[in-house]
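>>> give me a 3D structure for the following:
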Amino acid sequence: MTRHPFLAVVAAALAVVLSRTAPAQDSEPYTLKVQSQIVVLDVVVTDKHGALVQNLTKDDFEVLENKLPQPIRTVEHTTPPPPSKAPVAIESTADLDRLEPNAPVSIIVLDEMNTRFEDEEFARYSLKRYLNGLGETLSQPAMLIAVNTDHLMVLRDYTTSRAALLSALEHHLAAFPWNLQSGARAGERFNAAFASLMEIAEATSGHAGHKNMVWIGRGFPSIDMQTLPPDFEDSLKDEIQTCTNLLRDARVTLYTVDPAGITVQPQAVDADGFELDPFGGQVNFNDMARATGGRTFHNRNDVDALIGDSIRDGSDFYTLSYTPSNIAADEKPFRSIRVVMKDKDLRATTRAGYYAQPPIAAALPANPLDPASAASSKSSRRLIFDLQLAGAGTMVYDGLPFTIARNADKPNNFELLLSPSKIAWKTDDAGKLTANIVLFVESFDRKGKLLQRTADTFHLNRPDGANDKEIRLSASIPTATPAARLRFVLRVEADGRMGANNFYLVDPATLDDPATGMNRKIKK
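Coordinates of the predicted model:
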């Protein structure tokens, strides 16, 4: 059973399509939602030698959207802290959001489902080599993740400790990619890679800082959209739309580092140098990188340097904002963006564009755990997918941060405490501020087996004059042995923001749970 049920129908189609070639057919481009008329771009500027450029102002940039000049509202420059400034010690997502709420971060992902075993080992060696070349305390917080077809595993939450990252890497034993070697389960590998991108984007959306995701591996298999049956093509377009939207809204720039050293064709551009719709025909992982403003690296001999280059780009960049001068509906929904430097010796790298489409309101199913209720609408299916995706792992979601308090007298009862300021409230017909929140709770044993799952929907009214008063949501789930880990997930109806956290009933170091990615047989 795939760990991402919402994408299962797409995976089933791709399993067939990836092994054959079908006649081409015309298809309409899909659309992405734009949640604001203000467009924000993170831009990396380099000179002709590839060095990062400092001290630029608004007058040095020109932004073109659909080939039309756009008035730039603001320009901000993010740079690494000076060597004289001691880095702030970060050991968790909670530390990051409390101590460095706007800091740029790195998210390093080890792809263990689409990368050959020998390339996996070389990638791990290269990552260790890169980390060993840094100081004991990193200047930028980093998170280490590994993904396979069954799990997204947070090997180490955000940290500024080099030793912590090296220890997590040492205690993770990657499985041999049998499915890749045999060519099997291609659809599931595509499915899992896509869902992993979505999960990381949703989980990190609460942190305002820029995020550089360095994906070490091949990414998902390439897909020719024209070989898909129409229904499956539409489903895949929807998932591409959602994934790219989530990455953009979370300020994630994707960099791919392929240790196999296989090159790809550059993105197609029109006669004026503007990129065409990156997903208009062929879909591959490198298109995802370019769509977010990242780059692709393919080099077998210098992977540690490529990792360093990717992380460097995420620590020194300019943030530009503008309001599009022409927001009328277009025949082609892809709105191409190009940042041009007044100095022709400089090069600006940013995302290729966006897809203009009004947001679609979500709706809560009557029962979040009832498949029939969940299938009632596309938005209900999306809610179920989001909840199950967040519930399957251990990654902390900070889009809706909360703390967990256990009742000392009634150990099966818990309270979740969250701030009203983090909730998207809506005004009802009576003029009251209201919100609907789904609470999803799961329990697991020491080996990661799901024991129980519950869900509830809370209809909240914001108290008058109580902006700083915590909101308390109650939950109950059996905690007697063999329960070892609880997973709490919250999702707001109005904007889809999510929070997720873990409550451990035993010492986490004693778990043999595949979701953690840690091999307890390796001595510390």
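
>>> okay, CA-based contacts and neighbour counts for the rest of this
Fine.

>>> can you map out the helices along the stretch 301-450 of the chain?
Under the criterion DSSP state H, counting those that start in this stretch, the stretch 301-450 of the chain contains helices at 303-313, 371-374, 378-392.

>>> right, so of the ones you listed, which gets closest to residue 245?
Minimum separation from residue 245 across the helices of the stretch 301-450 of the chain (C-alpha to C-alpha) falls at helix 378-392, 13.9 Å.

>>> and residue 168, how far from residue 144?
Distance, residue 168 to residue 144, using C-alpha to C-alpha, to the nearest Å: 8 Å.

>>> with mean neighbour count as added columns, please give the helices of the stretch 301-450 of the chain in a markdown table.
What follows is these, written out as a markdown table (neighbours: other C-alpha atoms under 10 Å):
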| stretch | mean neighbour count |
| --- | --- |
| helix 303-313 | 20 |
| helix 371-374 | 16 |
| helix 378-392 | 20 |
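
>>> please generate a structure for the following sequence too, so the two can be compared:
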Amino acid sequence: MLKASITMTPLKWRQLLAIAVFFPCLALPFSADSREQTPADAAPAASPQQTPTEKPITPPPSAQAQPSAPPGTPKPPPAGVQVARPGAAYESATVLRVTTRLVMLDVVAADSHGHAVLDLEAKDFSVLEDGKSQKVRAFGFQHPVAETPKFTKQSLPANVFTNIPQFRLNSSLNVILLDALNTPLTSQSYVRQKMLHYIETMSTDSPTAVYTLGQKLRMVQDFTTDPNILKEAVKKAGGRASALLDNPVSGEETELYPPGFFDSLPDQAQAALQSFEAERTSFQTDLRVRYTMDALQSIAHWLSGYQGRKNLIWISEAFPLSISPDATVSSNTEFGAERNYGDDIAKTAAMLTDSQIAIYPIDARGLSTSGIFSASSSGGDRFGHRITGGPQLGNALSLESNNLTATHGAMDLLAERTGGKAYYNRNDLDKAVRDGVSDGSSYYMLGMASSARYRSK
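From the prediction side, this is the model:
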């Protein structure tokens, strides 16, 4: 049996002691880290009061399979749940945008006698856009029914007001615009007389509002079917003299200069005076057109919230579509007062059409005659020339005829662009109002999905 002996010197004892101290210190961090990663160690220690029969609580298998997170670390979300990062905006790789525009058109169909056609179907209409046929995706027909029970108004206590419509909502709406800006006082009086006669015989199921136009647009009466209320509104409108008419009483041309004054001037002064009067007339007409177009655009904005077709009955002497030099202007006169209001009328007509408003202009003059033969005429023009006959009479009659034709042209343009109808050269203004209301009360509604590509300007 082999035996070995080791002799330990003091130096060797010190080396062995240093090694024994070093290795336990080196193993301490690894031991702490391994304890933190062990789920069993994270369980609370058993209470000293625990009996031998009690078993420690075993964590579920999912907890045993996953190591516990260090302190302060948030728990991971459940499987299948995506958590948005704080401060990170949601970004999608795909953007799906679908735009659908349903264009609604109201169509009035009448026979050769002017009576409404009531038995058309969607297949009877052809809708074109940029020359291409479009499918009618929505179809409806609006027509007043005589058998409809009378609308019962809501009775309110004293000092209680409401904005609930006091009429049948599926009825076509009518707005009567009494134009005092472009109409002299004598014609305004005649218009009020005819309007009162119309209200006495109007249908009780036609909601009607009354507006007046001076230098401002005013609503005298909101929509109502009560004839008594409408009568009071027309009487309340009264007559207002227009500051933009040379003769606000009769509207006829008046002498602005004494007889013989113009002829006594040299040719250069006559040309300057003619140019001044033409520019003054054009400036007044510019203001009348601007005020009138602004009023019609305001009405289009106000009525845009009402669904369906609206009929605007505009009773006025209106304004000329254009202003051009006449035969009385000297050849050496620099005429800078020429005007054409076609673009302004087209812009306003587009706004009225977008709001489903059809305008029915009615000439307040009735059947027009030449003012030269009127009893109130002075027998001269604005420059004091006596119109006795011959070329002077021919020029005066031609000037009146041209102005009247230009005024009716403006009425026709507005009516055609909005789907209405112009009435002039007739004295039965009350019947003209009734025809306009009846024409706009029966119409077809067509809807199509526009394929045009609209771009914001």
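
>>> before we move on, back to that, of the helices of the stretch 301-450 of structure 1, which is nearest residue 327 of structure 1?
Judged by C-alpha to C-alpha, the one of these that comes nearest to residue 327 of structure 1 is helix 378-392, at 25.5 Å.

>>> what segments of structure 2 are strands?
Ranges of strands within structure 2 are 102-107, 127-129, 132-134, 138-142, 173-179, 208-213, 217-224, 310-316, 322-323, 339-340, 357-363, 443-449, based on DSSP state E.

>>> can you list the residues that contact the third one?
Translated: strand 132-134 of structure 2. Contact with strand 132-134 of structure 2 is made by 126, 127, 128, 448, 449, as judged by C-alpha atoms under 8 Å, 6 or more residues apart in numbering.

>>> please spell out the ChimeraX selection for the buried subset of these.
Per 16 or more other C-alpha atoms under 10 Å, the buried members of those correspond to this ChimeraX selection:
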select :448
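
>>> just put the contacts of strand 132-134 of structure 2 in TSV and tack on distance to residue 166 of structure 2.
Formatted as TSV, these follow (distance: C-alpha to C-alpha, whole Å):
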residue	distance to residue 166 of structure 2
126	37
127	36
128	39
448	32
449	34
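
>>> what's the counterpart of residue 321 of structure 2 in structure 1?
Using TM-score structural alignment, the partner of residue 321 of structure 2 in structure 1 is residue 222.

>>> so that match sits against residue 284, correct?
Yes. Proximity of residue 222 of structure 1 to residue 284 meets the contact threshold set by C-alpha atoms under 8 Å, at 4.3 Å.

>>> between these two, who's got more neighbours?
Each of residue 222 of structure 1 and residue 284 has its neighbours counted (other C-alpha atoms under 10 Å); residue 284 has more, 19 against 14.

>>> okay, that one and residue 417 of structure 1: tell me how far apart.
From residue 284 of structure 1 to residue 417 of structure 1 the distance is 41 Å (C-alpha to C-alpha).

>>> now swap in residue 246 of structure 1 and tell me
For residue 246 of structure 1 relative to residue 417 of structure 1 (C-alpha to C-alpha), the value is 26 Å.

>>> higher neighbour count, these two?
A side-by-side neighbour count of residue 246 of structure 1 and residue 417, using other C-alpha under 10 Å, places residue 246 first with 20 against 17.

>>> what's the more buried one aligned with over in structure 2?
By TM-score structural alignment, residue 246 of structure 1 lines up with residue 351.
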